[in-house]
Each structure stands twice: as structure tokens, then as C-alpha cells.
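[1] coordinates only, sequence not included:
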């Protein structure tokens, strides 16, 4: 089957650009402002929407906010969403003759109304988010896994696989994958029910070397020719790969507990307040903290309910002055604690300090795929991080002012 791609929203990554050109597609670039990405999509009306979990989580949050608003509209949306998700789980189909027209037409308009395929990569995404997107946009939502060193994706979901959407899918043709034991983190090939370990890549898809950099080449590629990704994966009984951790992004707290920062961020990313955030931990501290950029609409609602103000979402300067009021941060911590408990995080994985910003993260602490450069983020927000650790956990232990 040949897929004709007519328009493509894509970050400037060469593999996707070449794919679009090869299919005779049109490449459209966004303004570069993450807060305006949906506005850009409504102008471009893409058929193919490559994205990342941070962006897709925000779309999921917008849908959940409409459901939680209640009323006839919220009840109808909840009924339609539940029906479509149950239908997908039974059949693998993502369309519904009635609800797609009656309920989800306006939701589809968020991405221009024409989208046929949404892809996601760069970090794991919650299965709940994938199901919601499949239902709302009546299109395939495909998670993949790959690196620059493998020229893009090495595994992809099968769209109609009603179990595989919880993984990064099967290896592509010609790709060799094996798992290496990481005993320090308790990941081994003998783990039950499935083997776990660092993902190693072989075959012609992997890089030969880093240009004029033999030292890093030797660190990345072993004597047998396997490229070490630094990602921790699981391979299930159907040969599907699931990424569950990072070797380098697992940090040890002062009490000896290990925290997988990306895993924790995957949970807190479900909270509607944040447009982006980073979780930070230090080996001399016993807990983790969060630096978050708030969505202006959500930030204004938070301040107005907790502090009794009448702040407008457009008053960004006023919002910044009030966001880090102790009562506001106290309530956000309570909400994050509730979210952590609901998703089974341990106490040491629960954020116990939070600093809130209105201004988006500066470009120098983000990669082109919107991943956080943790060291640079830690350096940039060093004053705020030190302040959070200096005040300790007392703020976290107080009761919330109001429930949003």
C-alpha cells in the first residue's frame, strides 16, 4: 500500500524531510513557539503529524479538562471516548460512524482536521494518552523508537495491534536488537516475565563511527560491533520492544534509593498545569524537585482559585509574581502527590519541591526534539533549585487550600 503524504508538520530532522520529499509531500515548519503549535497545525492542516510526548500530553490534557468540566458536553465526550476506546481494544479500529461526526469533529480541528497519522518518539508515552488520541482523532497513533545513530526509527508499532500500542513495537527489517544486563540497576536477561537490560543495536542501520571522534566511538560501539544506546528495554513474548528507563538518567538519592527521572516525568506530564517541566535530583539530597513552565490559562485558574484573585491569562507579569506564592506551590505539590499515588510512584519518586515559571524554557537547555538537557537545566535554574532544597519539605507537608 502506498501512502500519499500531502502535508507534513515536522521538526527539521533529515530522515523525515527525506521521507516527505521521497513521497512528494509538502514540508511545513511551525513558528518554533511550542505554545502556538496547535495554532500552526490549524493553519497547515497536516495529514501526517510527527510529534513528541510533551506535545501530545497537552492535547490529552485539553480533552480531559473538557470532560472534567462536567455538564452535558462533558458527559457526552466521556461517553464517546469510553465507547471508542473499548471498541479499539476489541477490534483495533479507530473510527466510529456517529461519534466521529457528532463529538470529535471539533477535537480533530485542533490539528487541522485532516490528520491521518500521528507518530511519537523521543520518550515513552502513556498508553492512556495513545488511546485517547486514537479515539479523538480517529487516526493511527504510532509510537516508535530510534536514535540519530540509527538514522531514525529502529522499531514501530503496528497501528491495529491492540496490545502493542503500549510498547515501541517490533524491530524494522534488518535491525538487530539484544539486551545487555545492567546488574547495578537490577535489570537482567533472566528477569520475569520478560528479559530486561540495556538496548544494543546491530546491523547496517547503526552508525559506523562518530566523525573524527575515535574516543566516543569506542565508548558507544563494543568489540562485537553492537551500538550501546543507554536505554533500558524489555522484549515481550511477541518480540516487541518497550523502553522503560535510561542508564544515565537514573540517579541515586542520599538515602540510597534510585530514581528513574524519565519515568517520573512521564507520570507528572499528565498534569494539565505544565506546558513543559523538568524533574531534578541530587545525590546529596533525599528527594526530587520540579521546575515547571505553566500553561497561562491553567496558571490563571490556579491562582484565582487558591488566592481568590481575578487574574487574566494574558497578564503574564502578574502571573509570574503570584505563581510561587507558598499557598500556590503548596497546592501544586498536593496535586502532584495525588497524581503520584494514583500511578503507583514510591515516596522517594514524589516531587517535594516545585518552582513555577511563565516564560518558556530557553532554547539552550532543550534539544531539537524538545528533550531536556539536564545538566544545562540544572545550571540555568541553580538559584531556584538551591532555594527549594534550602526550604526543605515543610511546604510539602501542609494541607492544600482548595481542590481544583
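    Cool, the structure landed. Treat the numbers as computed from the prediction; the structure is a model and nothing was measured.
[2] hey, let's count contacts and neighbours off CA atoms from now on
    Fine.
[3] Show me which residues of stretch 248-260 are buried.
    249, 250, 251, 252, 253, 258, 259, 260 (16 or more other C-alpha atoms under 10 Å).
[4] The first one: what's it in contact with?
    With contacts taken as C-alpha atoms under 8 Å, 6 or more residues apart in numbering, residue 249 has the following neighbours: 260, 261, 262.
[5] do you know how far the closest residue to the first one other than its chain neighbours is from residue 257?
    Computed as C-alpha to C-alpha, 6 or more residues apart in numbering, the closest residue to residue 260 that is not its neighbour in sequence is residue 250, at 4.4 Å. Remark: distance between residue 250 and residue 257 (C-alpha to C-alpha, to the nearest Å) = 10 Å.
[6] cool, residue 57 as well?
    With C-alpha to C-alpha as the criterion, residue 57 and residue 257 are 28 Å apart.
[7] who touches the residue lying closest to residue 39 once chain neighbours are set aside in this structure?
    Nearest non-adjacent residue to residue 39, counting by C-alpha to C-alpha, 6+ apart: residue 110, 7.7 Å away. Taking C-alpha under 8 Å, 6+ apart, we find residue 110 in contact with 38, 39, 41, 42.
[8] hold the first one in mind and look at this next one:
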């Protein structure tokens, strides 16, 4: 079947393949590599500068240099252990010189030394080996000061066989996370659509993956809403490349999630 997909639907002449826009779950990478019969490369770049990295390593040229910027309000620093973390700033031959007739916007994205602010939180695993953590604007700081990267957690939990999609939610007023879960169709069918059976299966899967990834307790959603409608470009909850549209998800589910926080506090307070 996969050989047929490769030869018949994809033409059978692919010699190199990559993904971008957002990290892919390991299960999806494994599947695509089995279909393509090729390694799937992790590409990183931006509209302003084109490609910057392949497989977590800067492309030289065009990249000339990079550095990490401390984000103390979000809890990221170049002295973090075991790896330095911070916003990735780049000097590159391919970066645009600025925004047309927008000196204010240009000043916001370039520092005084000409480094471009990518807006991405990066961990430097080794010299010239950089791993994406999250967008600066997507990082949530909880009430006890911990910084959480929701998209990283969503990528992890979406590898569950019982979860099709997940939206992780938190605020600076609370010390723990909640989530919205779209269950996998096979999981729904296997329990006859009974949420009383499906909920504990999803919860167990989340905790199992969290334990395997050695997550902190505050990185694990303590409760979740079940949603039967997937996040799609058609309903505005995902982009054309299936990235979650976070502000739209917050608009759709924010009130219900805040109500869930209130209900949980009524049954024992902060957990």
C-alpha cells in the first residue's frame, strides 16, 4: 500500500523531502519516511529570511551567526541547565533589510547589531545544534512562575493512539494546565462513543506519555474537555498546514475552560 502511494500518487521520483512550519510528531515522521522510503528532514526558516536550518543545524551560508536572548519574564536563560535557552537571533545573508515604509516594525525585529529576532524559543543542545521549543508569544507563565510551551506538549500528546488533536490551555492566574481533546475516531468507535469509558483512556494516555517524556507535574493537563469536531481550516481553528490557530481556539473554548477551572477549585481548590 505504501509503495503504491509512493509510486502512483507521488510519482515515484522523490529524492529529498522535508517538513516545516511546525514540528511533526515522531509517529508522523516515521509514517512519512516509510511512505517516501527516504529520510524526512526538519527544515526551519521564516518569511523574512527563507531557510535558516536543516535538521537543527544552521545552513552556512546564508547564516552568518546566531545568539540566544534571555527571556527572564518567561523563565528562559543562556545559563539554563542542562542546555542554554532563549529567543533565537540570527544574522543571515538572506534576511530582508527591513519592512517597507515601516521603520517602527523594522526596529522591533532587528537589534542594534543587526541580528534578526525570530520570535522562537530555542534550546542550544550543542554548538550549532539548535532545537525548537516554542514561539515567544505562545509561552504561558503559570501562577507559580513556571514557563510552559503548549505547542511542545501538544506535539507530544498528539502522538497518543487515542488523541487526534489537543489544545493545551493555561493562564498566569492558575498553577496547572487544562486541555481540549479531539479523540481519535478509532478510539471513539472502540468504546461505542461512550465518554465515560473514553475519558479515562485519554487521561491514562496523557499521563503515560508525560511519564515517558519525564515532564514536570505542571506540564500535564489536570482535566480536559472532549470535543467531537476536529480543528480544521474550514472552522478556522487550524491553518492550511494544520497548525493550530491559538487565538481562535482560545475564543472558542476559553469560557468553557475558565468555567472548568472554577468547577475544579470548588472541588478542592488549586491542584
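    It's in. Here the structure is a predicted model, which means the values were calculated and not measured.
[9] hmm, back to that, put the buried members of the contacts of residue 110 of the first structure into a PyMOL selection.
    Applying 16+ other C-alpha under 10 Å to the contacts of residue 110 of the first structure, the buried members can be selected in PyMOL as follows:
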select buried, resi 38+41+42
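[10] so the residue nearest the centre of the second structure is in which element?
    The centroid of the second structure falls nearest to residue 151 when counting by C-alpha atoms, centre = their mean (2.6 Å). Here residue 151 of the second structure, judged by DSSP states H and E, is contained in helix 150-157.
[11] how close does that helix sit to the first structure?
    Superposed on the first structure, helix 150-157 of the second structure shows a mean distance of 1.4 Å to its aligned residues (mean C-alpha distance after the TM-score superposition for the first structure).
[12] Give me the range in the first structure that the helix or strand following that helix lines up against.
    Sequence-wise, the next helix or strand downstream of helix 150-157 of the second structure (DSSP H and E) is strand 163-169. Under TM-score structural alignment, the alignment places strand 163-169 of the second structure onto residues 274-280 of the first structure.
[13] Superposed on the second structure, what's the mean shift for that stretch?
    On superposition with the second structure, the mean distance recorded for stretch 274-280 of the first structure (mean C-alpha distance after the TM-score superposition for the first structure) is 2.1 Å.
[14] next one: that stretch to chain centre, how far?
    Offset of stretch 274-280 of the first structure from its chain centre (C-alpha atoms, centre = their mean, to the nearest Å): 10 Å.
[15] hang on, residue 215 of the first structure in a strand?
    No - read with DSSP: H, G, I helix; E, B strand; the rest coil, residue 215 of the first structure is helix and lies in no strand.
[16] corresponding residue for it in the second structure?
    So, by TM-score structural alignment, residue 215 of the first structure is matched to residue 104.
[17] And for its match, the neighbour number?
    Applying other C-alpha atoms under 10 Å, we find 10 residues neighbouring residue 104 of the second structure.
[18] Report the contact partners of it.
    Neighbours of residue 104 of the second structure in contact, by C-alpha under 8 Å, 6+ apart: none.
[19] let's go with 10 Å and repeat that
    residue 98 (C-alpha atoms under 10 Å, 6 or more residues apart in numbering).
[20] The counterpart of residue 391 of the first structure in the second structure: what secondary structure?
    Alignment note (TM-score structural alignment): residue 391 of the first structure maps to residue 263 of the second structure. Following three-state DSSP, we place residue 263 of the second structure in the helix state.
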